[in-house]
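J.: Sequence plus predicted model, see below.
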Amino acid sequence: MFMPRARSGRMAAVTATAMGVGLGLLGAAPSQAADTIAVRCAAESLQTAIDNAPADSTLKVSGHCVGPFTIDKNLTVVGVDSATLDGNHAGRTLTVTGPAVVKLSKVRIIGGRSTTGSGGGGILNAGATLTLTHCVVSENVSSSTGGGIRNEGTLTLDDTTVRHNTAATLGGGIDNVGASGRSLTVTDSRIHDNTATTINGGGLFNDGTASLTRTVVEHNSAVTGGGIRNTGSQGRLTLTKVKVRFNLASEQGGGLGVGVGATTRISDSKIHGNTAQGGPGSGGGIRNDGAVTLTRTTVVDNHPENCAPDIAGCVNTPLAATGAAKSSPHTPARPDGERV
């Protein structure tokens, strides 16, 4: 409301007092203060609690909550006694929209199914700042990208597990979308047993900025980049004290596939026991078509070789083909323009 300039401090005080009284008489409602709210599913609706909560509130959630759910404000959700957010296979479990700042702690995100082009079976972070701490993202499905999570904002995972998720195209566990201002940070977490069924990045597909620290990426599968696929001119991946192991690519990059234009820096890490089935040169540990720097990192016991082509610091000792690790006719990597 426009307030005319007062001629003196006393006149300003009188004017403000008069206006305050006038507003009181008109019954103007004060803004709601942040609160801590207990939500007991299924007796109470979590979405109703989200909608009614003042911004910056904390919801303490217990029980099995059936969604889908949407958060479009600053909010903290804390699970009590193994709280579960379940999409019930009726849609994406959770959509978070920007510019909200949202924190999830001690909750399971399960049962999501995304059938739209935007992807993100369990979670779609659409421009928000989202943090997951002590969470599990499990058993979600996307008909496009990001079976567990699709990130289009700022995403932080701390002591969080992303497992048993499936995407039809990119990022069985996580799809981190490249664009200015977007990033993924993963610390002390596990990304395992995820699948990208037709294209790339079983555990993680990254064409943006991603950093993993003290994290295990294992038992994931895809066409290229069974564990991780990092690609594109904006693909910037940093791995520190990370284990990439026992992942499978039906073509190239069993542990890690690095595409044209992408940069990957790996330090104090171990990449081992991964398999690429595209034949010699497919890079069981790492298939590199971009730039890879290894520092104090071991790449060992991968099939059909540890690195292809050669990477400084990576010693190739081909393994004999056995069981599921048997090579198939070599198939060239998919072109760099992988995101559709």
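T.: Perfect, I can see it now.
J.: For the rest of this, base every contact and every neighbour count on C-alpha atoms.
T.: Fine.
J.: just the helices in the stretch 101-250 of the chain please.
T.: Using DSSP state H, counting those that start in this stretch, no helices are found in the stretch 101-250 of the chain.
J.: ok now do residue 154, which residues does it touch?
T.: Going by Cα atoms under 8 Å, 6 or more residues apart in numbering, residue 154 touches 125, 127-130, 181-184.
J.: Show me which of the residues you listed is closest to residue 140.
T.: residue 125 (14.9 Å; Cα to Cα).
J.: In the chain, which strand is the longest?
T.: When the chain is scanned for its longest strand (criterion: DSSP state E), the result is strand 75-86.
J.: Can you show me the strands along the stretch 1-150 of the chain?
T.: All strands of the stretch 1-150 of the chain, identified by DSSP state E, counting those that start in this stretch, fall at 36-40, 57-66, 69-71, 75-86, 94-97, 101-110, 113-114, 123-126, 129-133, 136-138, 141-142, 149-151.
J.: Regarding this protein, what is its longest helix?
T.: Across the chain, the longest stretch assigned as helix under DSSP state H is helix 9-25.
J.: how about that one: buried residues?
T.: residue 15 (16 or more other Cα atoms under 10 Å).
J.: Who are the packing partners of that helix?
T.: Contact partners of helix 9-25 among helices and strands, from 3 or more Cα pairs under 8 Å, 6 or more residues apart in numbering; DSSP states H and E: none.
J.: Now find how far off-centre it is within its chain.
T.: 51 Å (Cα atoms, centre = their mean, to the nearest Å).
J.: Stretch 56-75: end-to-end distance?
T.: Using Cα to Cα, to the nearest Å, the end-to-end distance of stretch 56-75 comes to 5 Å.
J.: Residue 289 contacts residue 258, doesn't it?
T.: Yes - under the criterion of Cα atoms under 8 Å, residue 289 makes contact with residue 258 at 5.6 Å.
J.: more crowded one of the two?
T.: Between residue 289 and residue 258, counting by other Cα atoms under 10 Å, residue 258 is the more crowded of the two (28 against 18).
J.: The more buried one touches residue 287, doesn't it?
T.: Yes - using Cα under 8 Å, residue 258 is in contact with residue 287, at 6.1 Å.
J.: Second structure follows, compare the two:
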Amino acid sequence: MRRPRMPWRRLAPALTVAVTTAAAGLAAASPASAAFILVNCPAQNLQTAINNAAAGDTLLVRGTCVGNFTIGKSLSLVGSSGATLNGNNAGRTLTVNGPTTVRVSLTALTLTGGTADNGGGLFNNGATLTLSNSTVRNNTAAEAGGGIANFLGVTTVNSTTVHDNTSKYGGGIAIGPGEATGATVFRSTVRNNTATQLGGGILGFGHARVVGSTITANTAQGGPLSGGGIYNFSNMTLFGNSITANNPNDCSSTTPLPGCTTV
């Protein structure tokens, strides 16, 4: 059976979103000048707080922030008391723009209600991004990465749950192509995501590592070799994972992919 080819060229416009950053915005603030800023949603506007913050600041987020948010400088967002970013099904929940000298850290947040062509919940467009102790759920992408899409950047998903997201490719997480592109999924859970074509849980088209994670109960609807758990096109390393109970199979790959449980 001939394996389907991922139409990345057709997605090129989405992969090359213009990144405009001023030099001052790229320079990380020194520890002495970095500020901690409390944002209480919905009374306060999170995007306004992001815009007003200096590079290197930390935003302490509380409550449910409704909107479609964009970060284009080095910032940390730390949630408390169930802090949630909700795209309200009106656009992508969070976009992070690069280049890789932009370092963004997201901790203890729920990203939900996002819808976009790529990366319904979270789209990393060239930055260095770390998502920790968070939940990405109930987001939708028409093309790639229902929950998370990493294009042109470097993303680490750490101790995070990605569940009940939907897209055409990579229902939970999509990792785009490129030498500078990479993602690590570490001690995380990817479950109950759906791809209408390939990679119900994760689709890998760039450098990727999945370590100590659980990939389970994901579904791909593209046929018997569509990779319910993982579909891998390129360089992927799997180590110490539990990859089980995905439909139609746990892993499919166009390149060797040792370390995957298959049905």
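T.: All right, it came through fine. Keep in mind that what you see is a predicted model, and the values were worked out from it rather than measured.
J.: before we move on, back to that, what range does the longest helix of the first structure cover in the second structure?
T.: Matched against the second structure by TM-score structural alignment, helix 9-25 of the first structure finds no partner residues.
J.: In contact with residue 247 of the first structure, which residues?
T.: 217-221, 226-227, 254-255, 273-275.
J.: corresponding residue for it in the second structure?
T.: In the second structure, residue 247 of the first structure lands on residue 218 (TM-score structural alignment).
J.: Pipe the contacts of residue 154 of the first structure into a markdown table and attach distance to residue 103 of the first structure and neighbour count per row.
T.: Formatted as a markdown table, these follow (distance: Cα to Cα, whole Å; neighbours: other Cα atoms under 10 Å):
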| residue | distance to residue 103 of the first structure | neighbour count |
| --- | --- | --- |
| 125 | 12 | 23 |
| 127 | 14 | 19 |
| 128 | 10 | 25 |
| 129 | 8 | 23 |
| 130 | 6 | 26 |
| 181 | 19 | 11 |
| 182 | 17 | 19 |
| 183 | 16 | 22 |
| 184 | 15 | 25 |
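J.: contacting residues for the closest residue to residue 50 of the first structure other than its chain neighbours?
T.: Nearest residue to residue 50 of the first structure, sequence neighbours excluded (Cα to Cα, 6 or more residues apart in numbering): residue 71, at 6.8 Å. Residue 71 of the first structure sits next to 50-51, 94-97, 102 when contact means Cα under 8 Å, 6+ apart.
J.: Can you tell me which of the contacts of residue 154 of the first structure carry over to the second structure?
T.: Retained in the second structure by both residues aligned by TM-score structural alignment, their matches' Cα atoms under 8 Å are the following of the contacts of residue 154 of the first structure: 127-130, 182-184.
J.: quick revisit: thinking in terms of the whole chain, how far from its middle is the longest strand of the first structure?
T.: With Cα atoms, centre = their mean, you get 18 Å for strand 75-86 of the first structure.
J.: still on that earlier bit, wait, which of the contacts of residue 71 of the first structure is closest to residue 25 of the first structure?
T.: Taking Cα to Cα as the measure, residue 25 of the first structure lies nearest residue 51 of the contacts of residue 71 of the first structure, at 28.7 Å.
J.: Could you find the counterpart of that closest one in the second structure?
T.: Under the alignment (TM-score structural alignment), residue 51 of the first structure pairs with no residue of the second structure.
J.: Could you report the neighbour count for residue 51 of the first structure?
T.: Neighbour count of residue 51 of the first structure, defined by other Cα under 10 Å: 13.
J.: Separate out the buried members of the contacts of residue 71 of the first structure.
T.: Neighbour-count burial (16+ other Cα under 10 Å) is assigned, among these, to 50, 94-97, 102.
J.: Dump these into a markdown table; add distance to residue 19 of the first structure as well.
T.: A markdown table is the format used below for those (distance: Cα to Cα, whole Å):
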| residue | distance to residue 19 of the first structure |
| --- | --- |
| 50 | 34 |
| 94 | 44 |
| 95 | 42 |
| 96 | 39 |
| 97 | 37 |
| 102 | 37 |
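J.: Wait, a strand at residue 49 of the second structure?
T.: No - judged by DSSP: H, G, I helix; E, B strand; the rest coil, residue 49 of the second structure forms no part of a strand; its state is helix.
J.: mind listing what it touches?
T.: 39, 59.
J.: ok, so what distance separates it from residue 219 of the second structure?
T.: 38 Å.
J.: ok, the residue most central in space within the second structure - contacts?
T.: With distances taken as Cα atoms, centre = their mean, residue 148 lies nearest the centre of the second structure, 2.5 Å away. By Cα under 8 Å, 6+ apart, the residues touching residue 148 of the second structure are 119-124, 136, 172-174.
J.: Next: residue 238 of the first structure.
T.: Residue 238 of the first structure sits next to 210-212, 264-266 when contact means Cα under 8 Å, 6+ apart.
J.: Please repeat the previous calculation with a cut-off of 6 Å.
T.: Residue 238 of the first structure sits next to 211, 264-266 when contact means Cα atoms under 6 Å, 6 or more residues apart in numbering.
J.: from these, which single one is nearest residue 299 of the first structure?
T.: residue 266 (10.7 Å).
J.: Next one: the counterpart of residue 265 of the first structure in the second structure from residue 79 of the second structure, what distance?
T.: Mapped onto the second structure by TM-score structural alignment, residue 265 of the first structure lines up with residue 237. As for residue 237 of the second structure, its distance to residue 79 of the second structure is 31 Å (criterion: Cα to Cα).
J.: which one of the two has more residues nearby?
T.: When residue 237 of the second structure is set against residue 79 and neighbours are counted by other Cα under 10 Å, the residue ahead is residue 79, at 23 against 16.
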